[in-house]
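*Asks:* Okay, sequence plus prediction incoming.
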Amino acid sequence: MNIVLLGPPGAGKGTHAARLAEKYGIPHISTGDMLREAMREGTSLGLKAKEYVENGALVPDDIVIGIVKERLQKPDCSKGFLLDGFPRTVPQAEALDTFARVDRVINIQIPFDKLMDRITHRWLCEKCGASYRIEDPDKSDLICEKCGGKLYQREDDKPETFGNRLKVYEAQTQPLIDYYEKRGILININSDQPIEGTFADICKALGSDVS
């Protein structure tokens, strides 16, 4: 099964991607992973991408598309793949259609206010990466219960920054959602529920159970 996974930052996309990849025995392929792999292997496209990355510039669409095409031709994709972070635009989706079949597009959804509440109260341990919900940081000791490390809040999780990230995501992604909806392969999944419930809904939509 060839799957594209969509969802705003903080919706739990990474968690579900890892579980789906394990369940279906297909590789979870993110844009960042593909770029790093191509650069590490020194492919012609990887070397071109490296020039942009090292200069702090966005890698052009034609290079990203070429790297995706190369990645999907590898043996581990013979039984399917799970794309995360690609495509991001309709032109990228149209390019993907020329060299790969997309069976299902999973769109993980959560109300704006719920996502804002979830992420802007998220604090992470600088040592072990454990995640905590902190309602009032001024009244908390901000120490990790697991390892004693100091807790911090990512800059892009702060209310002003995260709100802007969501608005940009929605503006960029809605045309892509419309594109796949018209093709009849888009599945909307409500993630405003416990993780197990969301994963069960995804599996059901893909025609299987959780086990």
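*Replies:* Yep, it's here.
*Asks:* contacts, neighbours, all on C-alpha from now
*Replies:* Noted.
*Asks:* where along this protein do the helices fall?
*Replies:* 13-24, 31-41, 44-54, 61-72, 90-97, 112-120, 159-182, 195-205 (DSSP state H).
*Asks:* Would you mind measuring from A205 to T198?
*Replies:* Using Cα to Cα, to the nearest Å, A205 is found at 11 Å from T198.
*Asks:* okay, the two: which has more neighbours?
*Replies:* The neighbour comparison of A205 against T198 (other Cα atoms under 10 Å) goes to T198, with 19 against 15.
*Asks:* Could you export the helices of the chain as JSON lines, including distance to R104?
*Replies:* Output for these, formatted as JSON lines (distance: least, Cα to Cα, whole Å):
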{"stretch": "helix 13-24", "distance to R104": "13"}
{"stretch": "helix 31-41", "distance to R104": "18"}
{"stretch": "helix 44-54", "distance to R104": "28"}
{"stretch": "helix 61-72", "distance to R104": "16"}
{"stretch": "helix 90-97", "distance to R104": "13"}
{"stretch": "helix 112-120", "distance to R104": "24"}
{"stretch": "helix 159-182", "distance to R104": "9"}
{"stretch": "helix 195-205", "distance to R104": "9"}
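*Asks:* For Y169, give its distance to R88.
*Replies:* With Cα to Cα as the criterion, Y169 and R88 are 9 Å apart.
*Asks:* swap that for E41, please
*Replies:* E41 sits 24 Å away from R88, going by Cα to Cα.
*Asks:* ditto for D97
*Replies:* 14 Å.
*Asks:* more crowded one of these two?
*Replies:* R88 (17 against 11).
*Asks:* what's around the nearest residue to that one once chain neighbours are set aside, how many residues?
*Replies:* Distance criterion Cα to Cα, 6 or more residues apart in numbering; nearest residue to R88, sequence neighbours excluded, is T173 at 6.6 Å. A count of neighbours around T173, defined by other Cα under 10 Å, yields 19.
*Asks:* Against that first model, consider the following:
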Amino acid sequence: MTNIVLFGPPGAGKGTQADILKKKYNWVHISTGDVFRYNIKNNTELGDLAKSYMEKGHLVPDEVTINMLKAEVDKNEDAEGLIFDGFPRTEAQAEALSKLMAEKDTQINAMVALEVDDEVLVKRLLERGKVSGRADDANEDVIRERIAEYYRKTDVLKKYYQKRDKYYGVDGEGSIEDITKRLSEVIEKL
């Protein structure tokens, strides 16, 4: 089983590439945002708990998030690999994910980060904003702050995975096919 953490700033193409990789390698894409939305929408015990924190404006504790992810991993024990998207966000979460994988007798093989120039990201997100109608993709100042926040928060994770020789930066510019090819070259060496 090959398991990766797929990272990249907003607009890097994580969702697009995750969809391609899951089909190509018969993997399961676990998006933290999707997992949260599913649990909240379906009023699961964990979803109700997460919602209670969110309604108070609090961050959902790592333990709740990990338990949601554990349920997803349990549902997909026969998968040939997992792509984690949107998690971990902190070193403590990375440790918790590592522990969860060890309990399943597997591991995170790599953090693969799509690296894209900030100006390219801004242009991509403004274009996406025209199509999607997402307010956070329509304002350049908001976009630049989201990108800056990504770098502030993920630098610690980059260092965490670099220390373990599990960090791989991949050029996220060019055609979708070219990016997929570069990602596949990394993945097939794991």
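*Replies:* Here it is on my side, so go on. Quick caveat, the model's predicted, so the values are computed rather than measured.
*Asks:* TM-score for this pair?
*Replies:* The TM-score (TM-score structural alignment, normalised by the length of the second structure) is 0.86; 183 aligned residues with a Cα RMSD of 2.1 Å.
*Asks:* just to revisit the earlier point, mind checking what the residue nearest to R88 of the first structure lines up with in the second structure?
*Replies:* Mapped onto the second structure by TM-score structural alignment, T173 of the first structure lines up with T154.
*Asks:* Cross-check the contact I'm expecting between that match and P88.
*Replies:* No: T154 of the second structure is beyond contact range of P88, at 9.2 Å (criterion: Cα atoms under 8 Å).
*Asks:* what sits against A95 of the first structure?
*Replies:* Shown in contact with A95 of the first structure (Cα atoms under 8 Å, 6 or more residues apart in numbering): I65.
*Asks:* One more: K130 of the second structure?
*Replies:* Taking Cα under 8 Å, 6+ apart, one finds 137-138 in contact with K130 of the second structure.
*Asks:* Against D155 of the second structure, how distant is it?
*Replies:* Taken as Cα to Cα, the span from K130 of the second structure to D155 of the second structure is 30 Å.
*Asks:* So what's the residue count around the nearest residue to K41 of the second structure once chain neighbours are set aside?
*Replies:* Ranked by Cα to Cα, 6+ apart and with sequence neighbours excluded, the top spatial neighbour of K41 of the second structure is G47, at 7.6 Å. A count of neighbours around G47 of the second structure, defined by other Cα under 10 Å, yields 20.
*Asks:* Check the burial of the corresponding residue of the first structure for D141 of the second structure by counting its neighbours.
*Replies:* Per TM-score structural alignment, the equivalent position to D141 of the second structure in the first structure is E160. As a burial measure, E160 of the first structure scores 12 neighbours (other Cα under 10 Å).
*Asks:* closest one to L151 of the first structure among the helices of the first structure?
*Replies:* helix 112-120 (13.8 Å; Cα to Cα).
*Asks:* Where in the second structure does that closest one fall?
*Replies:* Residues 118-126 of the second structure are matched to helix 112-120 of the first structure when aligned by TM-score structural alignment.
*Asks:* Comparing that stretch with the first structure, how large is the average distance?
*Replies:* Comparison of stretch 118-126 of the second structure with the first structure after fitting gives an average deviation of 2.4 Å (mean Cα distance after the TM-score superposition for the first structure).
*Asks:* Centre of the chain to that stretch, how far?
*Replies:* Its chain's C-alpha centre and that of stretch 118-126 of the second structure lie 19 Å apart, by Cα atoms, centre = their mean, to the nearest Å.
*Asks:* Can you tell me what sits against stretch 35-45 of the first structure?
*Replies:* The contact list for stretch 35-45 of the first structure, computed with Cα under 8 Å, 6+ apart, reads 46-47, 49-50, 63-64, 66-67.
*Asks:* buried subset of the residues you listed?
*Replies:* 46-47, 49-50, 63-64, 67 (16 or more other Cα atoms under 10 Å).
*Asks:* shouldn't R71 of the first structure be in contact with S30?
*Replies:* No: assessed by Cα under 8 Å, R71 of the first structure is found out of contact with S30, at 10.6 Å.
*Asks:* Spatially nearest residue to the residue nearest the centre of the second structure, not counting backbone neighbours?
*Replies:* Residue closest to the mean C-alpha point of the second structure, counted by Cα atoms, centre = their mean, is D85 at 1.9 Å. Closest residue to D85 of the second structure apart from its sequence neighbours, by Cα to Cα, 6+ apart: S31 at 4.7 Å.
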